[in-house]
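Visitor: Here is my input; please provide its structure:
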Amino acid sequence: MKRNLILLPLLLYFYSCASAQKVVESETPSEIKTEISYFEETSLSRLRDELNQIFSDPNFSNAYWGVVIQSLETGEYFYRLNEHKSFIPASNMKLFTTAVALIKLGPDFKYKTSVYTDGEIKNGVLNGNLFVRGSGDPTISGRFNNGDVIKTFKDWADSLKNLGIREINGDIVGDDNYFDDQYMGTGWAWDDETYWYSAHISALSFNDNCVDFEIRPGKKIGDTAIVLLTPNTSYVKVVNRVLTVHRDSTTQIDFFRIPGTNIINIFGRISLKTGSYKESISIHNPTLYTVTVFKEVLESKGIKVNGKPIDIDDTNLSPNYDEMKVLASYESPPLSEIIKVINKRSQNFYAEQVFRTLGKIFGGEGSTQKSVEVVKNALAQMGIAPESISIYDGSGLSRLNLVTPFQILTLLNYMYRQEYFSYFYESLPIAGVDGTLETRMRKTKAQGNVRAKTGYVQYTRSLSGYVKTLDGEIVAFAMMVNNYLVPVSTANMVQDIVCQRLANFSRTK
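Guide: Below is the predicted model of the structure:
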């Protein structure tokens, strides 16, 4: 790095290109000793100069960057800028959630959701209630079932039929008491609640707590659009105000779910040339949603249900599961696969479910408060002081989260040396290949090389992870920018250029 030279004019003339000096005061004020240290410009010093120029981009004059880059082999810092300042991390928060989950739960951890009964089976009739007991599992969906969102429910129905059950004289009760009832994260924006990325948190969940919409144009201009739902359920009421427009018009569609209800308004227009428009919209009360769709599947399989789907919170029931029969169950994929969904797809719902699970298992309560305590205690073991980091959720959707680039680097450094590093590393998006980095850094040395977690909420962009240099040296980096007003693509470009420069860096050139 270039340093100011405090030299006499003559010495400055001779040594400005190849030397740096420091002035040292002796015990006697009148005596001044000057030491001149010679150095050659290195590839690392050139890299630092380039990074200084990159992060001085005038497009971000009203914003501020926080950056730290370190060799994980030598410990040498390649670059530091505001690394101890606090930033809103956005989805870089998922790095903390998934790292702690791997360490505390292990990569082989699995959720289990079971169907119990408090009744007896006689002559093909179950006289009693069915209880679906949730454990926080986020995976009951089509994601791990080849797109069949109701496969788990169909399997449960088959299990009941194999037990000879053809009719149920009782209710289908959803038990979500493994977690508390705070269904949104602290600091989440109310006007995001409609959308998939703000799906409700619940110990009993199904299909990411969303309904999936496919909207197609009508046959002619002016026709109301065709709306298809997955699952095809009576749980939501759709108000369709989307009209079909000329082929030359653009498609613009938006949604609004009335808070506290499952009335979903769709409005806008769809062009005749649009094949289909797809979106996932959150539902209210995931527990009731789960047991409603389960009841619908049971009936479609020929099992008559004389009761109703109901949330256990709306009953006086206190089931003793130790004394009840298990009729069917579902086991999730291992945590190593779950964190891939969290990090590669930046899936907020999965992150929040895992976050609450940590609070329940290690703090005795599936609440935000206990989850924060568990995560902070784990981070303390990594060298991150609990009082120096602000955590309000597990996904990064809250704008109340505050972390420093150095804390992210500390986490990345710590995980690099842990036995579960390969699971953590493999969960991260790969530049130009998959996840949220699929379309970035293509046709560069960074493609297939950079493994990093993206982060975005309005006016915030983050990218943190690992890259190998041209020499094969592995480097960890954290880049965060807050308060910018330029397009997100401009922030992406800066981060991508830095990653490309690191991927092309060599100490010998």
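Visitor: use CA for all of it now, contacts and neighbours both
Guide: OK.
Visitor: Please name the residues that touch Asp171.
Guide: Residues in contact with Asp171 (C-alpha atoms under 8 Å, 6 or more residues apart in numbering) are 128-130, 305-310.
Visitor: now with 7 Å?
Guide: Listed by C-alpha atoms under 7 Å, 6 or more residues apart in numbering, the contact set of Asp171 reads 129-130, 307-309.
Visitor: before we move on, what about Pro89?
Guide: Residues near Pro89 by C-alpha under 7 Å, 6+ apart: 396, 401-403, 455, 462.
Visitor: Serialize the residues you listed to TSV and add fields for distance to Tyr423 and secondary structure.
Guide: Formatted as TSV, the contacts of Pro89 follow (distance: C-alpha to C-alpha, whole Å; DSSP: H, G, I helix; E, B strand; the rest coil):
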residue	distance to Tyr423	secondary structure
Gly396	21	coil
Asn401	25	coil
Leu402	26	strand
Val403	23	strand
Gly455	20	strand
Ser462	22	strand
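Visitor: export those to a markdown table and tack on neighbour count?
Guide: Formatted as a markdown table, these follow (neighbours: other C-alpha atoms under 10 Å):
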| residue | neighbour count |
| --- | --- |
| Gly396 | 31 |
| Asn401 | 22 |
| Leu402 | 19 |
| Val403 | 22 |
| Gly455 | 23 |
| Ser462 | 29 |
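Visitor: here's the other one to compare against:
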Amino acid sequence: MTIAARLGLALALLVAAPVAQGRGMAEPALDAILAPLPAGARIGLLVVDETGTVVAQRNADARMVPASTTKLFTTAAALATLPATDQPDTTGGASVSLEGAGSRPDVVLRGHGDARLSAAPDCTVDCLATLADAIAARTRRVGQVIGDDSAMADERWPSGMSWDNMATPSGTAVSALTLDDNIALATVIAGAEGTPAKIEAPVGLAVTGTVMSVRAGPVAVARSTLPGSDRWQLGGTIPAGSNLRVPLAVADPAARAAAVLRAMLVARGVAVRGPALARHRLGTASPEPTTLARLVPPPLADDVALTLRNSQNLHAELLLRRLAPSGTVADGIAARTAALAPVGLVPGSVSLYDGSGMSTYNRVTPRALVTLLRWGQAQSWGGTWIGGFPVAGQSGTLKNRLRGTALEGKLRAKTGTLLGTQALAGVLPTADGHTLAFAVLVGDLPEGTSATAVVDTLLLALAGL
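Guide: Below is the predicted model:
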């Protein structure tokens, strides 16, 4: 069925079964909208108006994989419990200190859970270069450069995350010391036809392999690594005269950050005798010495919005760990549960093992998501929270969805996607001035199928537009 036909169906069904004033959507109308779902797919949904009156539901209490709608729980807890999220982040920024006796002290770069530290050449805020400048201004001779992420436990990937996601930019390792979203760029520069292209490895990672330069055709460069490794292999072809930047997920972010800082110091004329190393937590975190310089990143509320808008997994995992002083996943999960106790979630309706939704162990009911949405809207920070959601047809993970429809620029919702799972939860306005809170979770989607068109048809019918 074409998009136009689906929209026509939505309008016809709306006339037959209006949703305004709490009358709800008739089951036959809902059945007709959901009928095109792929065979074998399971769906759970709940839609309520601002009074809590049910407008539409189907398997509202089914426990389903929430994917990235998990971030709604993590970000709500962060806004509810972390202090001064609307002020500069004085506790999260990276710092440097000079440690050890003698004329060549070691440089120690410490992370404290800030997700936004950058080494980009055009960086203007929260820049690693600022710390490199502070070191170069103090001394011209140093020993080792140590990346220390012991402010948080060394738990780099969520429990239940698929191993094949670990090597992708969406599954990069989690660390208290994070740089450039823990993604490094390798550069492939094509040579003459029939010759191997030049491969430039990013600082701190090893890259091998052969990419051949060919006369014409699309770029076809594959990347591979073992889970937990920072040794990569590239292969494939690239058209002669072109170049390509290949994003590589970092497995040891502290080591990578130390290597980049070391290179920055050398570029500033600092004589660095020792190597770049990583220092991870063994047991509990030790007290920190006096720092030479420390960065103060922008407000955490800004990062919450970025996490929601772009579905940034690394940032969500760091927010979870920052909920507890210990910086462990288990304590972060416990702190999130405690922070959301006032929501009144039905026991057993939420089982979450991470902060981002990458874990396949997670289970949530549509009713739990809608209950969270309604509670969050009523909080003092609710406007900030909802304001960070992707907007249909305009921003984030909804930028290309519902574009050109009457919901463009109006629907705000968090997406969720894993293999076999599609989810959407948020708020939408209706034609008669109501605001609906909704959650739609679709699971067990057969390979190569999608529920997006069906869900969008449902949303348009609900909005009455």
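Visitor: how many neighbours does Thr210 of structure 2 have?
Guide: Residue neighbour count, defined by other C-alpha atoms under 10 Å, stands at 18 for Thr210 of structure 2.
Visitor: What of Pro28 of structure 2?
Guide: 12.
Visitor: Quick check: it is in a helix.
Guide: Yes: Pro28 of structure 2 forms part of a helix when assessed by DSSP: H, G, I helix; E, B strand; the rest coil.
Visitor: Contacts only, for Pro366 of structure 2.
Guide: Pro366 of structure 2 neighbours (C-alpha under 7 Å, 6+ apart): 44-46, 60-61, 439-441.
Visitor: Now for these, which sits with the most neighbours around it?
Guide: Counting by other C-alpha under 10 Å, top hit in these: Leu441 with 32 neighbours.
Visitor: Aligned counterpart of Val457 of structure 1 in structure 2, please.
Guide: Using TM-score structural alignment, the partner of Val457 of structure 1 in structure 2 is Leu418.
Visitor: Kindly provide the distance from its match to Pro158 of structure 2.
Guide: 14 Å (C-alpha to C-alpha, to the nearest Å).
Visitor: between these two, who's got more neighbours?
Guide: Taking neighbours as other C-alpha under 10 Å, Leu418 of structure 2 and Pro158 compare with Pro158 leading, 22 against 17.
Visitor: Check the alignment and tell me where that one lands in structure 1.
Guide: Checking with TM-score structural alignment, Pro158 of structure 2 has Gly185 as its match.
Visitor: residues touching the closest residue in space to that match that isn't next to it in sequence, list them.
Guide: Distances taken as C-alpha to C-alpha, 6 or more residues apart in numbering place Asp393 nearest to Gly185 of structure 1, at 5.8 Å, with adjacent residues excluded. For Asp393 of structure 1, the contacting residues are 185-186, 352, 368, by C-alpha under 7 Å, 6+ apart.
Visitor: before we move on, the earlier item: select from the contacts of Asp171 of structure 1 every entry located in strands.
Guide: Those of the contacts of Asp171 of structure 1 mapping onto strands are 130, 309, per DSSP state E.
Visitor: Which contacts among the contacts of Asp171 of structure 1 does structure 2 share?
Guide: Among the contacts of Asp171 of structure 1, the ones whose aligned partners also touch in structure 2 (both residues aligned by TM-score structural alignment, their matches' C-alpha atoms under 7 Å) are 129-130, 307-309.
Visitor: Those residues into JSON lines, with extra columns for neighbour count and distance to Asp176 of structure 1?
Guide: Formatted as JSON lines, the kept ones among the contacts of Asp171 of structure 1 follow (neighbours: other C-alpha atoms under 10 Å; distance: C-alpha to C-alpha, whole Å):
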{"residue": "Asn129", "neighbour count": "19", "distance to Asp176 of structure 1": "16"}
{"residue": "Leu130", "neighbour count": "25", "distance to Asp176 of structure 1": "14"}
{"residue": "Gly307", "neighbour count": "16", "distance to Asp176 of structure 1": "19"}
{"residue": "Lys308", "neighbour count": "14", "distance to Asp176 of structure 1": "17"}
{"residue": "Pro309", "neighbour count": "23", "distance to Asp176 of structure 1": "13"}
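Visitor: Serialize the residues you listed to TSV and add fields for distance to Ala157 of structure 1.
Guide: Shown next, in TSV, are the kept ones among the contacts of Asp171 of structure 1 (distance: C-alpha to C-alpha, whole Å):
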residue	distance to Ala157 of structure 1
Asn129	15
Leu130	12
Gly307	16
Lys308	16
Pro309	15
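Visitor: Of the residues you listed, just say which sits nearest to Asp191 of structure 1.
Guide: Pro309 (28.9 Å; C-alpha to C-alpha).
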